[in-house]
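In: Please find the sequence and the predicted model below.
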Amino acid sequence: MSQLIISVSGLRGIVGETLTPDIACRFVASFAASAPPGPIVIGRDGRTTGPMLRNAIVAGLAACGRDCIDADVAATPTIGVLVRESGAAGGVQISASHNPPTYNGIKLFGADGRVLDAVSGAKIRDGFLEGRAGWCAFDKVGEVRQAEDPHTPHLKKVLATIDVEAVKKTGFHVLLDSNHGAGGVLGVRLLEALGCQVESVGVEPTGQFAHVPEPTAENLTDIASRVAQGDCAVGFCQDPDADRLALIDENGRYIGEEATLALCVRRAMEVGRTNGPIVINGATSSMSTLVAKSFGVETFRSSVGEANVADMMIARSAAYGGEGNGGPIDPSVGYVRDSFVGMAQVLDLMARTGKPLSQLADELPVQHIYKDKAAVAAERLPALFEKLTAHFQDADADTGDGLRLQWPDAWLLVRGSNTEPIIRMIAEAETVDKAKALCDQARTLLG
């Protein structure tokens, strides 16, 4: 039997094995015991097990005296906006992101509409493991109400970041692949509001994924062909909870997730969002760093994880940020990775420059990422990091999140997995061969 994946940001498991209604109920009961007074927003992606878990979660929260605002099917960033707009005490998103259909999970939001920070998340995780709950008396049980339109506040915030009329004038023909997750509900509304001719694929939130849910090149070959054959200007591909966005250009070429953030950073710089730094995580491509640098804007790197990026963005008063898995974070919308921000702002960049996506992608700094992994027990990591630091003496070393080695034209990140007894090695350089060589050298030092 697989293990329940539980961390400071929530939990994830196989439904019927490690994730059961009882576990979901007890986990949100711990959340209710820690959250400030007020209702809790609940949303879900399109997975078939979502309604069942929603019922268990509503029961658990109501039994703790919490009123619930049910957004039904909604994207993860939409839940963040709705928490703030409704003055809620927090939010619960039912999703397993890009995991296979057998999985589902729970992601928690604070009253500020962002994924819980590490300290708050650890408190809830520990409370769950200890059996902490805030069960209430019969006359204090909470109630549930449906959110009339959970998507409009998010839509308005995204549209406010761009020149809507300029995009409308182009009449872009676009393909949207939501893969039967949560993204199609708002995605179609957004693109139609921008005057796009939309070819919709998998926008019904049935949870019956048409392809492997993670929006990588190998999983999107059919979609890429449809973009090219359909004479589309761009293909937008979301993951099931729509916080990540991959791009396909008009020629059917997979531009990818790293380019999503880099193009959004370029667009942010070009419209004057240079009054603060950008923040990315330690595993994100330097493309965004180099784009920001060309505008005289500094980049800071956080530990891997959306909550860590958001923490540093707030601490540094960042103008923009995100993660290289296709998750731009625009503070004017919310401190949550957001595929809708990505779609709107990439279209805005195309409209402003008059350039096709292929040309914009080709203008990005050339960088290549290579990834590898190896079985290494957690207790061996400190000694391994010492060996790596001694071997790569010409690199600047940072041990804030595993070990990150930085050279002027390359970097290597070695960090332990949060869920498996392995290490992940990620390198980036101007060529794939050089990036692979850095990972290979690290592997030879494992002993």
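Out: That came through fine.

In: okay, CA-based contacts and neighbour counts for the rest of this
Out: Noted.

In: distance between the ends of stretch 266-285?
Out: Length of stretch 266-285, first residue to last, CA to CA, to the nearest Å: 14 Å.

In: Same question for stretch 425-439.
Out: End-to-end distance for stretch 425-439: 6 Å, by CA to CA.

In: Can you give me the buried ones in it?
Out: 425-429, 434-436, 438-439 (16 or more other CA atoms under 10 Å).

In: roughly how far is that stretch from the heart of the chain?
Out: A distance of 24 Å separates the centroid of the chain from that of stretch 425-439, by CA atoms, centre = their mean, to the nearest Å.

In: Residues contacting it, please?
Out: 283, 285-286, 366-373, 409-415, 442 (CA atoms under 8 Å, 6 or more residues apart in numbering).

In: redo that, cut-off 10 Å
Out: With contact meaning CA atoms under 10 Å, 6 or more residues apart in numbering, stretch 425-439 is reached by 282-286, 365-374, 392, 403-416, 424, 440, 442-443.

In: Which ones among the buried residues of stretch 425-439 map onto strands?
Out: Among these, DSSP state E puts 425-429 in strands.

In: Reformat those as TSV; add distance to Phe31.
Out: Putting these into TSV (distance: CA to CA, whole Å) gives the following:
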residue	distance to Phe31
Met425	34
Ile426	34
Ala427	37
Glu428	39
Ala429	42
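
In: Looking at these, spot the one nearest Ala262.
Out: Nearest to Ala262 among those: Glu428, at 14.8 Å, using CA to CA.

In: nearest residue to that closest one other than its sequence neighbours?
Out: In space, and not counting its chain neighbours, Glu428 is closest to Ile369: 4.3 Å by CA to CA, 6 or more residues apart in numbering.

In: Pull the distance from the host helix or strand of that neighbour to the chain's centre.
Out: Using DSSP states H and E, Ile369 maps to strand 368-375. On the basis of CA atoms, centre = their mean, strand 368-375 sits 20 Å off its chain's mean C-alpha point.

In: what residues does it touch?
Out: With CA under 10 Å, 6+ apart as the test, strand 368-375 has contacts from 258, 283-287, 410-417, 420-440, 442-443, 446.

In: Let's verify Leu349: helix, strand, or coil?
Out: Following DSSP: H, G, I helix; E, B strand; the rest coil, Leu349 is assigned to helix.

In: so can I have TSV of the buried residues of stretch 425-439 showing distance to Asp222?
Out: Output for the buried residues of stretch 425-439, formatted as TSV (distance: CA to CA, whole Å):
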residue	distance to Asp222
Met425	30
Ile426	28
Ala427	29
Glu428	28
Ala429	29
Lys434	31
Ala435	29
Lys436	28
Leu438	33
Cys439	31
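
In: putting a second one here so we can go through both:
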Amino acid sequence: MEHFGCDVVLLNEAPTGCFAHNPEPLPENLGELCEAVKNHRAHLGLALDPDADRLSLISEKGIPLGEEYTLALATAFLLPKRKGKVVVNLSTSMVIDDLAAKNGCTVERTKVGEIHVAKHMREIGAVIGGEGNGGVILPDVHLGRDAMVGVAMILQQLADFAGPLSELHAALPQYVMRRRKIELSTGLDPKQALEKIAQKYRHETLDTHDGVKILRDQSWVQVRASNTEPILRIMSEAQSAAVAEKYCAELASVVAA
């Protein structure tokens, strides 16, 4: 970043073997970074996970933008310059669909997992892709999530815009996402839970490529088994927090019934 002409303030850069906080770059773990951005009057803050494949952004106001908006900003930067197909997973924000449509492009979705996204990107020749957890994939560099690729794209975008990151973010379609976890240690059978949901909501528009995703007007809710933990994940997205939270609670109650 210094090579790009940036003045960089590093936090917790010493490899002590101990994390100063939970290393997942979620808003609740980024309090120190948010304060540092404000104290140093920085243009932005950047939070990477330990293997540098996820990137979270902090605005100049010290406010986390949320991981979903990392890929959204990268997509908004690239598509006006290079039209093409976009690949994301089924749990990624609808903001990507809005940005693609605005630029005359299309979005294709895969199961959750970098390997699924990258494989489909290669198959269809996508120009950009990734996942809503802050993972940006730019195939011109390589077919893998890369936080530093995301950093370079965001810095160039800010330089071109010549305005604050908060305004770039505010210009994008705004959605709210909510998440819940349901432990499987209670003896809950994930396959049966998903079948129950698919049956109950069979008259709605469903996508069953990765769990069960119920598609509604400018909103959705999805239940899927985690690839890495013994849990069911419930995710919802809407234009208001109240609706997103309502959908999460609704599906959680169906699973628990």
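Out: Thanks, I have it. A quick note: this is a predicted structure, and the numbers were derived from the prediction, not measured.

In: Tell me where the stretch 101-250 of the first structure has helices.
Out: Residue ranges of the helices in the stretch 101-250 of the first structure, as given by DSSP state H, counting those that start in this stretch, are 118-130, 152-159, 164-170, 183-193, 221-229.

In: Repeat that for the stretch 251-400 of the first structure.
Out: Here the stretch 251-400 of the first structure has its helices, by DSSP H, counting those that start in this stretch, at 258-270, 287-294, 306-315, 339-353, 357-362, 381-391.

In: I'd like the ones you listed as JSON lines, with mean neighbour count and distance to Val58 of the first structure appended.
Out: Output for the helices of the stretch 251-400 of the first structure, formatted as JSON lines (neighbours: other CA atoms under 10 Å; distance: least, CA to CA, whole Å):
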{"stretch": "helix 258-270", "mean neighbour count": "25", "distance to Val58 of the first structure": "35"}
{"stretch": "helix 287-294", "mean neighbour count": "20", "distance to Val58 of the first structure": "41"}
{"stretch": "helix 306-315", "mean neighbour count": "21", "distance to Val58 of the first structure": "25"}
{"stretch": "helix 339-353", "mean neighbour count": "24", "distance to Val58 of the first structure": "27"}
{"stretch": "helix 357-362", "mean neighbour count": "17", "distance to Val58 of the first structure": "43"}
{"stretch": "helix 381-391", "mean neighbour count": "15", "distance to Val58 of the first structure": "41"}
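
In: out of those helices, nearest to Pro240 of the first structure?
Out: For those, proximity to Pro240 of the first structure was assessed by CA to CA; helix 339-353 is nearest, at 10.8 Å.

In: so where is the closest one in the second structure?
Out: Aligned using TM-score structural alignment, helix 339-353 of the first structure spans residues 147-161 in the second structure.

In: Superposed on the first structure, what's the mean shift for that stretch?
Out: Stretch 147-161 of the second structure, aligned to the first structure and superposed, deviates on average by 0.9 Å (mean CA distance after the TM-score superposition for the first structure).

In: Neighbours of the residue nearest to Glu428 of the first structure, how many?
Out: Residues near Ile369 of the first structure, counting by other CA atoms under 10 Å, number 23.

In: To which residue of the second structure is it aligned?
Out: By TM-score structural alignment, Ile369 of the first structure lines up with Met177 in the second structure.

In: before we move on, what about Glu199 of the first structure?
Out: Matched to the second structure by TM-score structural alignment, Glu199 of the first structure sits across from Val9.

In: Mean neighbour count, the helices of the stretch 101-250 of the first structure: which tops it?
Out: Ranked by mean neighbour count, the helices of the stretch 101-250 of the first structure are led by helix 183-193 with a mean of 21 (mean count of other CA atoms under 10 Å).

In: from the chain's centre, how far out does it sit?
Out: Taking CA atoms, centre = their mean, one finds helix 183-193 of the first structure lying 18 Å from the centre of the chain it belongs to.

In: Would you reformat the helices of the stretch 101-250 of the first structure as a markdown table and include distance to Arg26 of the first structure?
Out: As requested, these are exported to a markdown table (distance: least, CA to CA, whole Å):
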| stretch | distance to Arg26 of the first structure |
| --- | --- |
| helix 118-130 | 6 |
| helix 152-159 | 30 |
| helix 164-170 | 45 |
| helix 183-193 | 28 |
| helix 221-229 | 40 |
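
In: Looking at the ones you listed, which is nearest to Met312 of the first structure?
Out: helix 118-130 (12.2 Å).

In: so that closest one matches what in the second structure?
Out: Aligned using TM-score structural alignment, helix 118-130 of the first structure spans no residues in the second structure.

In: how close does Arg12 of the first structure sit to Leu108 of the first structure?
Out: If you go by CA to CA, the gap between Arg12 of the first structure and Leu108 of the first structure works out to 12 Å.

In: higher neighbour count, those two?
Out: Each of Arg12 of the first structure and Leu108 has its neighbours counted (other CA under 10 Å); Leu108 has more, 27 against 24.

In: Name the nearest residue to Gly322 of the first structure, ignoring sequence neighbours.
Out: Leaving out its chain neighbours, the residue that sits closest to Gly322 of the first structure by CA to CA, 6+ apart is Pro328, at 4.3 Å.

In: Identify the residue of the second structure aligned to the one you found.
Out: Under the alignment (TM-score structural alignment), Pro328 of the first structure pairs with Val136 of the second structure.

In: Next, count neighbours for its match.
Out: Using other CA under 10 Å, Val136 of the second structure has 31 neighbouring residues.

In: Surely it touches Thr92?
Out: No. Between Val136 of the second structure and Thr92 there is no contact under CA atoms under 10 Å: 11.8 Å.

In: which residues do those two both contact?
Out: Jointly contacting Val136 of the second structure and Thr92 under the rule CA under 10 Å, 6+ apart are 71-72, 130.

In: Identify all contacting residues around the match of helix 339-353 of the first structure.
Out: Counting by CA under 10 Å, 6+ apart, 1, 4, 6, 43-44, 46-49, 51-57, 70-71, 73-78, 134-138, 141-142, 162-165, 167-168 sit against stretch 147-161 of the second structure.
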